[in-house]
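Enquirer: Fold the stuff below for me.
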Amino acid sequence: MKRKIEKLGHSQEFTPLLSYTPLSGGKRLRPYLIYLFSEPLGVSKEIYLELGTAVELFHSGSLVQDDLPSLDNDDYRRGKPALHKLYGEGRALLAADYLMLYSGKIISSISLPAKLIVELMELWNETALEVIEGEFLDISISKGRPEEVEKIHRLKTASLFGFCFSSPYVCAGEVRKAISMKSAGIDFGRAFQIFDDIKDKVGSIATLGKTPGKDESQGRPSALRYMEIEEAKEYARKLYTEAIKKIEFIEARKALLEILSMIEKY
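Expert: Below you'll find the predicted structure:
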């Protein structure tokens, strides 16, 4: 993954911008989830590394967008200056576009039968469009009613997790099973976002790697607009449990239970 990222772009001027956010740290949770389901399904390492790279690049591009002054206006990401603070807003925006578009190029080039590539690309295109729509709603809706907040969470955050859960099944030729696994990934992603809302309220820049309290100060939709912290935790754990119930692999279930303790920390 690192070698592929370091070679992004076609010019010495652009490459540092493209690699900055993907190589700046982070948990790499999304590629790990793809690996977690690919291994027991017999999906080759070559395929799941390509899938994981594509998802991580897209996610990085979305973070660059998220930090822009016209969106969340954050100066830090993963404990480092946000990309636009180093290179300017225009260059950062173009880098984000490139990262998010290049992900589709990677996925379309994966070595799979044509029928499965079509299925995989349909799943990916739907996911990518949902993430962008979720971001739009996030900056367009002030505070938001519970159903609006849940819709934003589902699109902006949970959709990409749905892809991580389901894409290995598509690659393994189990397209019907991929549908239920996308649902599991959506539950996982919604839980993840609720925990993130909690961290935004009570976390610190040292633990978050970004400015805390941004959602509340900007009036952004958050689960904590209509739930107390303990209630939100309980609901997130319920969603997480529902996701795990849908997973057929024992080792994957165990790994996700371990991940829960990491996600809950703030």
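
Enquirer: Every contact and neighbour count from this point should use C-alpha atoms.
Expert: OK.

Enquirer: How about residues contacting stretch 50-69?
Expert: By C-alpha atoms under 8 Å, 6 or more residues apart in numbering, the residues outside stretch 50-69 that reach it are 1, 21-22, 28, 30-32, 34-35, 71-77, 82-84, 89, 92-93, 95-104, 106-107, 110, 160, 164.

Enquirer: let's see this one next to it:
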Amino acid sequence: MEKHKKILNKQLLASVSGLDAPPVLKEAMAYSLEAGGKRIRPLLLFAVIDSFGKNPEIGLSTASALEMIHTYSLIHDDLPSMDNDDLRRGKPTNHKVFGEAMAILAGDGLLTYSIQLIAEDKNLQADQKVELLQLLSQCAGPEGMVGGQVADMEGENKELGLDDLEYIHTHKTGKLLTFSVLAGAIIGGADRSQMDWFKHFSHHLGLSFQISDDILDVTGDEELMGKPVGSDTGRHKSTYPSVLTLKGAQEQLARHIEEAKTALRQTNLNTGILNQITDLVADRTH
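Expert: Sure thing, here's the model as predicted:
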């Protein structure tokens, strides 16, 4: 995981620096990519490819595209018109450094360049590119992450039930995690049964990731997190601890983690690394 994280980070910055684009735009795009983070989505993609016994690096362009879309969503999420955050991963947010207009354009650049990266990937067959681009558009767009963000905004200052909360998080956070897993399965050559089990796995892992995020917003360490804790409460957002209590949220997290691991076993693949990533989600501290 550490090896491929380093390879990915190098590839991300090389891709952006090689663009024929205004220097300030490239600088703004690279700034948020360089902020780092866990890179959980690309690592999931690499781990799924590895479970098929294939070299994870054949998914490098797709992993880069995925991380660019995730990063664009964070840049836009932090804007004054959205969550109005000053810090991201311990650094000033993009708009605090480059201004609102350039932050919006940096996000736009990352989103659109991600499509180009997959389309130009020489490691993929034409039918794989089409399948990946269709899935990515669905998971990142109005039926996925963007739709989830809208539902999340509309849910502020309201008391949401568990079903509403799961809809938001399945879409806002879970859909890109689903793409990570299913993209790795497409590149790895999964059969229909394996694709179905990977869908189950990604669904439960996505919810686990968000529940742990909500728990950390209550119990986390600001220094480790690189951002203020309690921000969801301050914005009057419904979260798993507010709906289920902290203990109930922790029990729900344990249930989804177990469901994710059960689905992994059904793929009949070498999923050791995927199990470790699932444990990291369950036990994360930031």
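
Enquirer: TM-score for the pair, please.
Expert: The TM-score (TM-score structural alignment, normalised by the length of structure 1) is 0.92; 265 aligned residues with a C-alpha RMSD of 1.8 Å.

Enquirer: and the contacts of stretch 50-69 of structure 1, which are buried?
Expert: Neighbour-count burial (16 or more other C-alpha atoms under 10 Å) applied to these gives 21-22, 30-31, 34-35, 72-77, 82-84, 89, 92-93, 95-104, 107, 110, 160, 164.

Enquirer: In helices only, show me these.
Expert: Counting by DSSP state H, these place 30-31, 34-35, 83-84, 89, 92-93, 95-104, 107, 160, 164 in helices.

Enquirer: All the strands of structure 1, in order from the start?
Expert: 76-77, 80-81 (DSSP state E).

Enquirer: The first one corresponds to what range in structure 2?
Expert: Translated: strand 76-77 of structure 1. Taking TM-score structural alignment as the measure, structure 2 aligns residues 87-88 with strand 76-77 of structure 1.

Enquirer: about what we covered before: among the strands of structure 1, which comes closest to residue 232 of structure 1?
Expert: strand 76-77 (24.8 Å; C-alpha to C-alpha).

Enquirer: With distance to residue 54 of structure 1 as new columns, can the strands of structure 1 be given to me in JSON lines?
Expert: Output for the strands of structure 1, formatted as JSON lines (distance: least, C-alpha to C-alpha, whole Å):
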{"stretch": "strand 76-77", "distance to residue 54 of structure 1": "20"}
{"stretch": "strand 80-81", "distance to residue 54 of structure 1": "23"}
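
Enquirer: Of all the ones you listed, which one is nearest residue 17 of structure 1?
Expert: Ranking the strands of structure 1 by proximity to residue 17 of structure 1 (C-alpha to C-alpha) places strand 80-81 first, at 12.5 Å.

Enquirer: Which residues outside the closest one are in contact with it?
Expert: Under the criterion C-alpha under 8 Å, 6+ apart, residues 24, 75, 209 lie in contact with strand 80-81 of structure 1.

Enquirer: and the second one, how far is that from residue 22 of structure 1?
Expert: Noted for residue 75 of structure 1: a distance of 17 Å to residue 22 of structure 1, by C-alpha to C-alpha, to the nearest Å.

Enquirer: The stretch 51-200 of structure 2: helices as residue ranges?
Expert: With DSSP state H, counting those that start in this stretch as the criterion, the stretch 51-200 of structure 2 has helices at 60-77, 94-98, 100-119, 126-140, 145-154, 162-169, 175-188, 192-219.

Enquirer: Go through the ones you listed and pick out the most buried.
Expert: helix 175-188 (a mean of 26; mean count of other C-alpha atoms under 10 Å).

Enquirer: Now that one on structure 1. Mean distance?
Expert: Mean deviation of helix 175-188 of structure 2 relative to structure 1 after superposition (mean C-alpha distance after the TM-score superposition for structure 1): 1.1 Å.

Enquirer: re the thing from before, relative to structure 1, what is the average displacement of the match of strand 76-77 of structure 1?
Expert: Mean for stretch 87-88 of structure 2 is 0.1 Å (mean C-alpha distance after the TM-score superposition for structure 1).

Enquirer: Return the distance of that stretch from the chain's centre.
Expert: The chain centroid and the centroid of stretch 87-88 of structure 2 are separated by 17 Å under C-alpha atoms, centre = their mean, to the nearest Å.

Enquirer: same thing with stretch 199-210 of structure 1?
Expert: Relative to its parent chain, stretch 199-210 of structure 1 has a centroid offset of 18 Å by C-alpha atoms, centre = their mean.

Enquirer: which bit of structure 2 covers that stretch?
Expert: Aligned by TM-score structural alignment, stretch 199-210 of structure 1 falls on residues 216-227 of structure 2.

Enquirer: Please enumerate residues in contact with the matching stretch?
Expert: Contact partners of stretch 216-227 of structure 2, identified using C-alpha under 8 Å, 6+ apart, comprise 87, 88, 89, 90, 91, 228, 229, 230, 231, 232, 285, 286.

Enquirer: rerun at 10 Å
Expert: Here stretch 216-227 of structure 2 makes contact (C-alpha atoms under 10 Å, 6 or more residues apart in numbering) with 37, 85-92, 210-214, 228-233, 239, 241-242, 246, 284-286.

Enquirer: cool, and stretch 139-157 of structure 2?
Expert: With C-alpha under 10 Å, 6+ apart as the criterion, stretch 139-157 of structure 2 contacts 66, 69-70, 73, 77, 82-83, 111, 133, 135-138, 164-180, 232-233, 235-238.

Enquirer: separation between residue 44 of structure 1 and residue 34 of structure 1?
Expert: Remark: distance between residue 44 of structure 1 and residue 34 of structure 1 (C-alpha to C-alpha) = 11 Å.
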